[in-house]
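*Asks:* following is a predicted model, sequence given first.
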Amino acid sequence: MPFRDMTLAAFVAVVWGLAFVATRIALDSFTPAQLTALRFLIACVPVLILPRPNLPWRTLVPIGLTLFAGQFLLLFFAFTRGMPPGVASVTQQMQVFFTVLLAAIVLREIPTTRQIMGMVTACAGLAAIALSVDADLTWLGLGLALASAASWAIGNILVKRHPGAPMLALMVWLSLIPPLPALAVAAAFDRGPSLPTAIAAATWAGWIAALYLGAVATVLAYAIWGRLLTRYSAATVAPFALIAPCVGVAGSAVAFGEAFPPLRYVGMALIVAGVAVTVWPVIGRRKGYQPLAR
């Protein structure tokens, strides 16, 4: 991979890592359900120029509900229920292992020895994080974040059944699906102002963060990532995604002064190491697993 494309891959990973910081900022202006709806209302604008993938709505809707609506509703609620952004950027990587497990059950794809080693390492890291639960990291927040990762993994499996779909067009058209269920959740559970009122009252930081999540972290990042995946093997591109949790932890430390007990840092390091063992390419072996990244 030439330096230019390596730079683009690293750029996308940085964008996805900073999305956790942007989410925390945006949640000061919007509820989790409102932010989910707004993110994808922004992201779906390109449907005006991109043709719909050759997939029926009965295929698109379950993917959109799991890969986007379920994942981000659960993740954004986790932020408001005791899940620090830095930790969330790492625990979300558990979707890699959930996907491997689901692929083994649903698609009969037997995990390799490397994948099993990676899962064991990451589970040890998750246990270390669980042992560090305290006032800033709650069991509810951790559970919601893991449920978010599981929803992401289900979406990965559904997308995996349609490998020929154009990635950018698919992501944009899938963005039409989350706003309705997100707005329904907002109507049922939000006790504050409606989305139009929240939009009008949002701070400039909240607006920039929401635009970043919809336009940059979703549309632009997926456009670049999808282009790279058409030019190089998944095993070549996948390791760059490991930059995202590192950026998420560092960005949260700078933006919010996050500092964690040593055991939690050990746990996060083990999860990243487990993902690295799972997705890093091995010369002479088959291509590594490529998740749908942030």
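*Replies:* Here it is on my side, so go on. Numbering: from 1, shown residues only.
*Asks:* rest of the way, CA atoms for contacts and neighbours
*Replies:* Fine.
*Asks:* helices and strands around the lengthiest helix in the chain, which ones?
*Replies:* For the chain, the longest helix by residue count, based on DSSP state H, is helix 3-26. Helix 3-26 is packed against helix 85-91, helix 204-211, helix 221-231, helix 243-256, with contacts defined by 3 or more CA pairs under 8 Å, 6 or more residues apart in numbering; DSSP states H and E.
*Asks:* now distance to Q34 and mean neighbour count too, for those, in JSON lines please.
*Replies:* Converted to JSON lines, the helices and strands packed on helix 3-26 look like this (distance: least, CA to CA, whole Å; neighbours: other CA atoms under 10 Å):
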{"stretch": "helix 85-91", "distance to Q34": "18", "mean neighbour count": "25"}
{"stretch": "helix 204-211", "distance to Q34": "10", "mean neighbour count": "19"}
{"stretch": "helix 221-231", "distance to Q34": "22", "mean neighbour count": "18"}
{"stretch": "helix 243-256", "distance to Q34": "22", "mean neighbour count": "20"}
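*Asks:* structure two is appended below for comparative analysis:
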Amino acid sequence: MSTRHRLIGLTVVVLWGLNFIAIHAGLEHFPPFFFAALRFAVMAVPVILFVPFPNVPVRWLLLYGTGFGIIQFAFLFLALATGMPTGLASLVLQSSAPFTVVLGVLLLGERMTLRQVIGIGVAIGGMILIGIDRAEAGAGIGVLPMLLTLIAGLGWAFGNLGSRMAKPDNPMRLTLWMCVIPPIPLYLVSLVIEGPSAGVDALSTAFTHEGLIALGGLAYVIVLGTVAGSGLWTYLMSKHPASTVAPFSLLVPVVGITASWLVLGEDPSALQLIGAAVVIIGCLGGMMGAAGRAVPVTDSSACPTPPRNAGRASRFVPGRRSRRPQELAGPPREPVAAKAP
């Protein structure tokens, strides 16, 4: 990966780390499923009207939109609304990185170096420490929101594979059209779970002080978190194997936890900080290893090389006189006179 692409990855890290503060602001006013539907609906209308459809197979666009848009944000917003700390959510959501690597190996035939395997293993160990700390808060308050966030991370991983397999010639178009898929399913979920009046009541008070802060969070999520962040992320996924790009997401908690501490006053426990440090160490170790692609069976290197002259005598070229066995053996020898008895 070039220095330019690494800088792009770090830019996404900052944008997505601050994105959790914006999400928190939005969820202070809007119901979670309705807020998730609203963030994509605001983008879907202008995309349909003004953005050309990306030149990608529809099935990969659907996988991208379902995993990244519907599953990730439905479960992430629900986790935050049920008590998941904002900074901690930015860490646990990065389970998408090991999920992406495992899915890439199982479904795309990618392979990892030993260093990457160890790095991802260390990162998973850090997340286990976080889970132990959350378990002390109880199953309903601590464990359930974390499990919801893990499901969100799995959805993100499937979205990563969808964007990678789409191989878009214009990653921004793919990112924008992904936003067309989630609004209706998410709004239907909101109608069933939150009720038809929840979203309407939130919109009717959108221009109060609290509502304006929520709208500011919505604007950040849409413009910087989705258009800029996801567009750059999709670009990297189209250029490199998933196991190379995914570890960058493990750096998002550095920004997320720090911003939550400064802005929201969240004070993570010692075990949470240790777990976060372990996750980051594993991330850096995984990023240092280069990932490879599995050799396709159609590659000539997968087949034994035939001898240089194999099949030459049987090759037929129209208009060309074939060589007789005598010619192949060289000029004829003088006959040897038979001895008289």
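*Replies:* Arrived safely, thanks for sending. All figures in this text were calculated on a predicted structure; none of them were measured in a lab.
*Asks:* now the TM-score, please.
*Replies:* The TM-score (TM-score structural alignment, normalised by the length of the first structure) is 0.85; 284 aligned residues with a CA RMSD of 2.9 Å.
*Asks:* among the helices and strands packed on helix 3-26 of the first structure, which comes closest to R52 of the first structure?
*Replies:* helix 221-231 (15.2 Å; CA to CA).
*Asks:* quick one: that closest one to chain centroid distance?
*Replies:* Distance of helix 221-231 of the first structure from the chain centroid (CA atoms, centre = their mean, to the nearest Å) equals 16 Å.
*Asks:* which helices and strands does that helix pack with?
*Replies:* On a contact count with 3+ CA pairs under 8 Å, 6+ apart, helix 221-231 of the first structure meets helix 3-26, helix 167-174.
*Asks:* coming back round to it: of the helices and strands packed on helix 3-26 of the first structure, which is nearest S29 of the first structure?
*Replies:* Going through those one by one, with CA to CA as the measure, helix 204-211 comes closest at 5.6 Å.
*Asks:* what's that closest one aligned against in the second structure?
*Replies:* Against the second structure, the aligned range for helix 204-211 of the first structure is residues 212-219 (TM-score structural alignment).
*Asks:* thinking again about what came up before, show me the contact partners of the longest helix of the first structure.
*Replies:* Helix 3-26 of the first structure has contacts (CA atoms under 8 Å, 6 or more residues apart in numbering) with 35, 76, 79, 85-86, 88-89, 205-207, 209-210, 212-213, 216-217, 221, 224-225, 228, 237, 240-248, 251-252, 255, 294.
*Asks:* list the buried residues for stretch 56-66 of the first structure?
*Replies:* Judged by neighbour count using 16 or more other CA atoms under 10 Å, the buried positions of stretch 56-66 of the first structure are 60-66.
*Asks:* so which of those are in helices?
*Replies:* Among those, the subset assigned to helices under DSSP H consists of 60-63.
*Asks:* what residues does the next helix or strand along the chain from the longest helix of the first structure touch?
*Replies:* Heading C-terminal from helix 3-26 of the first structure, the first helix or strand you meet, by DSSP states H and E, is helix 32-43. Contacts with helix 32-43 of the first structure, where a contact means CA under 8 Å, 6+ apart, come from 26-27, 69, 72-73, 76-77, 80, 172, 175-176, 178-180, 182-183, 185-186, 195, 210-211, 213-215, 218-219.
*Asks:* quick one: the closest residue to R134 of the second structure other than its chain neighbours from T82 of the second structure, how far?
*Replies:* What sits nearest to R134 of the second structure in space, not counting adjacent residues and going by CA to CA, 6 or more residues apart in numbering, is G142, at 4.7 Å. If you measure G142 of the second structure against T82 of the second structure using CA to CA, to the nearest Å, the figure is 9 Å.
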